[in-house]
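Visitor: When you get a sec, could you give me coordinates for this:
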Amino acid sequence: APAGAYGEWSGWMGALEESLLELIRQATTRLAGDVWTSLLDAYKNETDGSRSKAVLRWILENQVVASGEDLPLTPHTSSMHFSVEAPSNASRHDIVEAVHGAVAAATQQGLLEQYMVDPVTGKAIRNNVGVGMPQISFATEPGDALRVRLLVKGNGAEGAGSQSVLPDESISASNDLDGVRRAVLEALIQAQGRGCGPGLVGIGIGGDRASGMALAQQQLFRPIDDRNSTRALAQLEKQLLEDANSLGIGPLGLGGRATALSVKVGSESSPKESCYVSISYVGWTCRRQGIQLDAKGNITEWLYPRADRFELPPEPVRVQKKAPVEEPARQRPRTAREALLADARARAIRTVKTKPTSPKGAKKKVSKAAPKKANPKAPTATKKPAAPTPTPTPTPSAEAMPTKTDAPAKKSAPKKPASTAKKAAPAAKAPAKKKAAAEKPTAPKSTTPKGTEKKKATEKKKPATKQKSESPSPSSTPKKKAAKKKTKKG
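Guide: Coordinates of the predicted model:
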């Protein structure tokens, strides 16, 4: 359109871009007043000393530092959504150009991280301005006011959104408001721990896939204290908020009460047979703000309440049951993040079961078992005394050796097996055995009863006597053979 075609809404590009840059600065470095108040309420409702309360205090400390030093709450910039309500005589082309210029300037100043790439080539988009990004939606409003709202979301929050179709038999959800409630709670359970909770939940009922997600996205622009004009939807919002905070997911998915800060529901017409349930989510870093501008591009009003000062509530004093342990003096007080890490380490040490290990070089203690009482009925095996050291035995003289004079000269005596020769040897070595027996040490007294010792002694002697009786003496066998030969000759 030619210059001046839009009347008083022309020649405002410089001021409009500066106002939009200030909108981005306020949205990325300071939480809106309603979000800050909800976080304070969630912090007060958590149990003292719990992990969830420590996480919420760290979130509050992060906001205090970011606002004091004019730093972004988080560097992640997955998507930016501008919702514009413009009069019919305002140039949409000028508004789009001003938005692109403000986003590029904010990226250069460090308020937004360079996060966008070309999905086809993978090339980085240096100023976060590309095809379809940032997203800008327009709505025509009567009057002379121009309103621009901004919502910046991270990648985790964007990925926590979902869409389902009712009826859904897998979760027993019918095509009614109770089915919507079941679908929303199932989506929160599946997304627990993602999206930097606690956060805001926007729900769109009906429409198609595209319009349903856009409707859910628009619910995130509603203030937390805004009440739905439809009575049934207002009751559904209240019930869903209570149910979400009873799941026990808690901040960052670590357990606790605060799972959602707000639940907002919108509806559109849908087919009779099915209904889409679209869910959009944004975490506690709800970088959301809005401005109203005049025809010259100057800010006339902030659409969301702003907190002038961010002050931390007093930290609760922990009541210690045991006597306090003296700690070394610290240069500064411990922050909530340090307390959270210390608590996590203490829990890990208590839960992990480690086996006690003895130090190197330490001798293991051997437990001495009590001596067992001998059972007189059961036979007990007596330990044999240790064999004494062998003593040199005197070799028998030639006179002591037995001679075979009785055997005939022509025919030699038949050779006997080694076993019989060994049996005959003890008779010749009798004097040597007596000397060795005299030198043997006395055997230790056995612990077995006397009766069992006598029985064993007799059992040992019996086979020896049999062997003596069965084995013939060396002198008797040749005489008998000689007598037999004489009888044959005679």
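
Visitor: For the rest of this, base every contact and every neighbour count on C-alpha atoms.
Guide: Fine.

Visitor: Break down this protein into its strands, ranges please.
Guide: 79-86, 116-117, 124-125, 135-140, 146-153, 162-166, 199-205, 260-267, 275-282, 287-293, 299-302 (DSSP state E).

Visitor: So which bits of the last one are buried?
Guide: Burial within strand 299-302, assessed by neighbour count using 16 or more other CA atoms under 10 Å, is assigned to 299, 302.

Visitor: now for it, which elements pack on it?
Guide: strand 287-293 (3 or more CA pairs under 8 Å, 6 or more residues apart in numbering; DSSP states H and E).

Visitor: longest helix anywhere in the chain?
Guide: For the chain, the longest helix by residue count, based on DSSP state H, is helix 450-470.

Visitor: before we move on, the earlier item: out of the strands of the chain, which gets nearest to Val65?
Guide: strand 287-293 (15.6 Å; CA to CA).

Visitor: same for the closest one, what does it pack against?
Guide: By 3+ CA pairs under 8 Å, 6+ apart, strand 287-293 packs against helix 13-29, strand 146-153, strand 299-302.

Visitor: Give me the contact list for stretch 97-115.
Guide: The contact list for stretch 97-115, computed with CA atoms under 8 Å, 6 or more residues apart in numbering, reads 13-14, 16-18, 20-21, 24-25, 28, 71-72, 75-78, 124-129, 134.

Visitor: Narrow these to just the buried residues.
Guide: 13, 16-18, 20-21, 24-25, 28, 71-72, 76-78, 127-129, 134.

Visitor: Mind jotting down where the helices sit in the stretch 151-300 of the chain?
Guide: 155-159, 177-190, 209-219, 231-244 (DSSP state H, counting those that start in this stretch).

Visitor: Now the shortest one: buried residues?
Guide: Think helix 155-159. 156-158.

Visitor: Relative to Leu40, how far out is the spatially most central residue of the chain?
Guide: In the chain, the centroid-proximal residue (CA atoms, centre = their mean) is Ala348; its distance is 10.2 Å. Distance of Ala348 to Leu40, computed by CA to CA, to the nearest Å: 29 Å.

Visitor: Looks like Glu85 contacts Ala139 (just checking).
Guide: Yes. Taking contacts as CA atoms under 8 Å, Glu85 lies within contact range of Ala139: 4.8 Å.

Visitor: Tally up the residues packed near Leu185, please.
Guide: Using other CA atoms under 10 Å as the criterion, Leu185 is surrounded by 16 other residues.

Visitor: Now the second one, please; I'll put the structures next to each other:
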Amino acid sequence: MDIEPLIEDTALNLLKLAAIKLPEDVKEALKRAYSLETHPIGKLQLMNILENLKLAEEMNVPLCQDTGTISFYLRVGSNFRGLGKIEKALLRAVRKATREIPLRPNSVDFFTEENTGDNTGRYLPYINWEITDGEHLDITVLLKGGGSENACALRMLNPSDGLDGVKRFVIESIISAGGKPCPPTIIGIGLGGGADIAMALAKKALLKPLNEENPSKAVAKLESELYRAINMTGIGPMGLGGDITALAVKIEYAHRHPASYPVAVAFQCWAARKASARIYPNGEIEYLTHRMK
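Guide: The predicted structure is shown next:
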């Protein structure tokens, strides 16, 4: 069995799923937000968002005109055959998805401003590799629009600032962003490591299921406190005022240097477009985030 076409087809399916259909955890969070929202304008925005989800699925078109930049998060078993074929297969899938879905071309040269036209380019799509035990390959695709990306923030705090400093910086970032990242957002927070590690962790936190509590009591407590504080800002859906500014707060953390206290905040808009699948050695494919008919 040739594994390369299988990877390409799976990645293409994931890109289609991510662009057109939100995963169940995000759908349920949006429905819950609608039920909790008490401000008329905020409730209207959430009603429009839910209608948008319905129309995108019925018409088989992307949820948003900004289909974002593409990131792949891979967990590759050390015994997975065809390791060297994965990247080529992903690039072909992105080019095909851009034509077929279609996706808006969002890969522009930093200096010449020339658009490649197919969502590939220098370091794009971004591919994050994690090698694990086993023989299977997990692929997660994340589509992230410009509005949410432009709101991301990083600060190197002093260790003496502690968790109170973390909370202050996160809330400052939320207030500064306002309605630009298209709330209600999912907030990913990366703590520790270094500057690069913290932001990478914040982005990775956006992939966590919204309906699962963090197993660490300390992390779960901080997530809950920040969630409540963010929703007290009154920014509301689409920045027009309301009770629900964030759907969830998710944290990833790393150990840090004694003199460093990095904190990164990553925003994901209400259209939290992610999709995951697992490819087994026998060619079987299991979709992990979406119900397949």
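
Visitor: Report the TM-score for the pair.
Guide: Their TM-score after superposition, calculated using TM-score structural alignment, normalised by the length of structure 2, is reported as 0.95; 292 aligned residues with a CA RMSD of 1.7 Å.

Visitor: According to the alignment, what residue interval of structure 2 corresponds to the longest helix of structure 1?
Guide: Per TM-score structural alignment, helix 450-470 of structure 1 has no counterpart in structure 2.

Visitor: how distant is that helix from the center of its chain?
Guide: Distance, stretch centre to chain centre, for helix 450-470 of structure 1: 74 Å (CA atoms, centre = their mean, to the nearest Å).

Visitor: for that helix, which positions count as buried?
Guide: Going by 16+ other CA under 10 Å, helix 450-470 of structure 1 has no buried residues at all.

Visitor: circling back to that earlier point, which one of the helices of the stretch 151-300 of structure 1 is the most hemmed in?
Guide: Comparing the helices of the stretch 151-300 of structure 1 on average neighbours per residue, with mean count of other CA atoms under 10 Å, the densest one is helix 209-219 at a mean of 20.

Visitor: Other residues contacting that helix?
Guide: Applying CA under 8 Å, 6+ apart, the set of residues contacting helix 209-219 of structure 1 is 163, 202-206, 264-268, 276-280.

Visitor: which residues of structure 2 does that helix align to?
Guide: So helix 209-219 of structure 1 sits over residues 195-205 in structure 2, by TM-score structural alignment.

Visitor: Now stretch 98-108 of structure 1 on structure 2. Mean distance?
Guide: With mean CA distance after the TM-score superposition for structure 1, stretch 98-108 of structure 1 departs from structure 2 by a mean of 0.5 Å once superposed.

Visitor: Onto which residues of structure 2 does that stretch map?
Guide: Using TM-score structural alignment, stretch 98-108 of structure 1 pairs with 89-99 in structure 2.

Visitor: Let me see the contact set for the equivalent of Thr28 of structure 1 over in structure 2.
Guide: If you follow Thr28 of structure 1 across to structure 2 using TM-score structural alignment, you land on Ala19. Ala19 of structure 2 makes contact with 61-64, 67, 143, 273, according to CA under 8 Å, 6+ apart.

Visitor: which residues touch the residue nearest to Asp144 of structure 1 when sequence neighbours are not counted?
Guide: Sequence neighbours aside, Pro87 is the residue nearest to Asp144 of structure 1 in space, at 5.9 Å (criterion: CA to CA, 6 or more residues apart in numbering). By CA under 8 Å, 6+ apart, the residues touching Pro87 of structure 1 are 140-146.

Visitor: Kindly reformat those as a markdown table containing neighbour count and distance to Ala428 of structure 1.
Guide: A markdown table is the format used below for these (neighbours: other CA atoms under 10 Å; distance: CA to CA, whole Å):
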| residue | neighbour count | distance to Ala428 of structure 1 |
| --- | --- | --- |
| Thr140 | 13 | 136 |
| Glu141 | 14 | 137 |
| Pro142 | 10 | 141 |
| Gly143 | 10 | 142 |
| Asp144 | 15 | 142 |
| Ala145 | 15 | 138 |
| Leu146 | 21 | 136 |
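
Visitor: Identify, from these, the entry nearest to Ala344 of structure 1.
Guide: Leu146 (49.7 Å).

Visitor: gap between whichever residue in structure 2 pairs up with that closest one and Arg75 of structure 2?
Guide: Aligning on TM-score structural alignment places Leu146 of structure 1 opposite Leu137 in structure 2. Distance of Leu137 of structure 2 to Arg75 of structure 2, computed by CA to CA: 6 Å.

Visitor: ok, now Arg155 of structure 2?
Guide: On the measure of CA to CA, Arg155 of structure 2 and Arg75 of structure 2 end up 29 Å apart.

Visitor: residues in contact with Gly248 of structure 1?
Guide: Counting by CA under 8 Å, 6+ apart, Gly248 of structure 1 has contacts 255-259.

Visitor: Give me the buried entries from those.
Guide: 255-259.

Visitor: Could you identify which of the contacts of helix 209-219 of structure 1 has the most neighbours?
Guide: That'd be Ser278 among those, by other CA under 10 Å, with 32 neighbours.

Visitor: Spatially nearest residue to that one, not counting backbone neighbours?
Guide: Gln163 (4.4 Å).

Visitor: what about the aligned partner of the one you found in structure 2, distance to Gly162 of structure 2?
Guide: In structure 2, the residue equivalent to Gln163 of structure 1 is Leu154, according to TM-score structural alignment. To Gly162 of structure 2, Leu154 of structure 2 is 16 Å away according to CA to CA.

Visitor: Then Gly193 of structure 2?
Guide: Taken as CA to CA, the span from Gly193 of structure 2 to Gly162 of structure 2 is 15 Å.

Visitor: Compare the two and say which one has the larger neighbour count.
Guide: Gly193 (20 against 11).

Visitor: Mind naming the longest helix for structure 2?
Guide: Under DSSP H, structure 2 gives helix 40-59 as its longest helix.

Visitor: Which strands or helices does that helix pack on?
Guide: For helix 40-59 of structure 2, the packing partners by 3+ CA pairs under 8 Å, 6+ apart are helix 24-36.

Visitor: post-alignment, the helix it packs on versus structure 1, mean distance?
Guide: So helix 24-36 of structure 2 averages 0.5 Å relative to structure 1 (mean CA distance after the TM-score superposition for structure 1).

Visitor: Sort out which residues of that helix are buried, please.
Guide: 25-27, 29-30, 33-34.

Visitor: want to try JSON lines for these, with distance to Gly84 of structure 2 as columns?
Guide: Shown next, in JSON lines, are the buried residues of helix 24-36 of structure 2 (distance: CA to CA, whole Å):
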{"residue": "Asp25", "distance to Gly84 of structure 2": "33"}
{"residue": "Val26", "distance to Gly84 of structure 2": "33"}
{"residue": "Lys27", "distance to Gly84 of structure 2": "36"}
{"residue": "Ala29", "distance to Gly84 of structure 2": "38"}
{"residue": "Leu30", "distance to Gly84 of structure 2": "39"}
{"residue": "Ala33", "distance to Gly84 of structure 2": "43"}
{"residue": "Tyr34", "distance to Gly84 of structure 2": "46"}
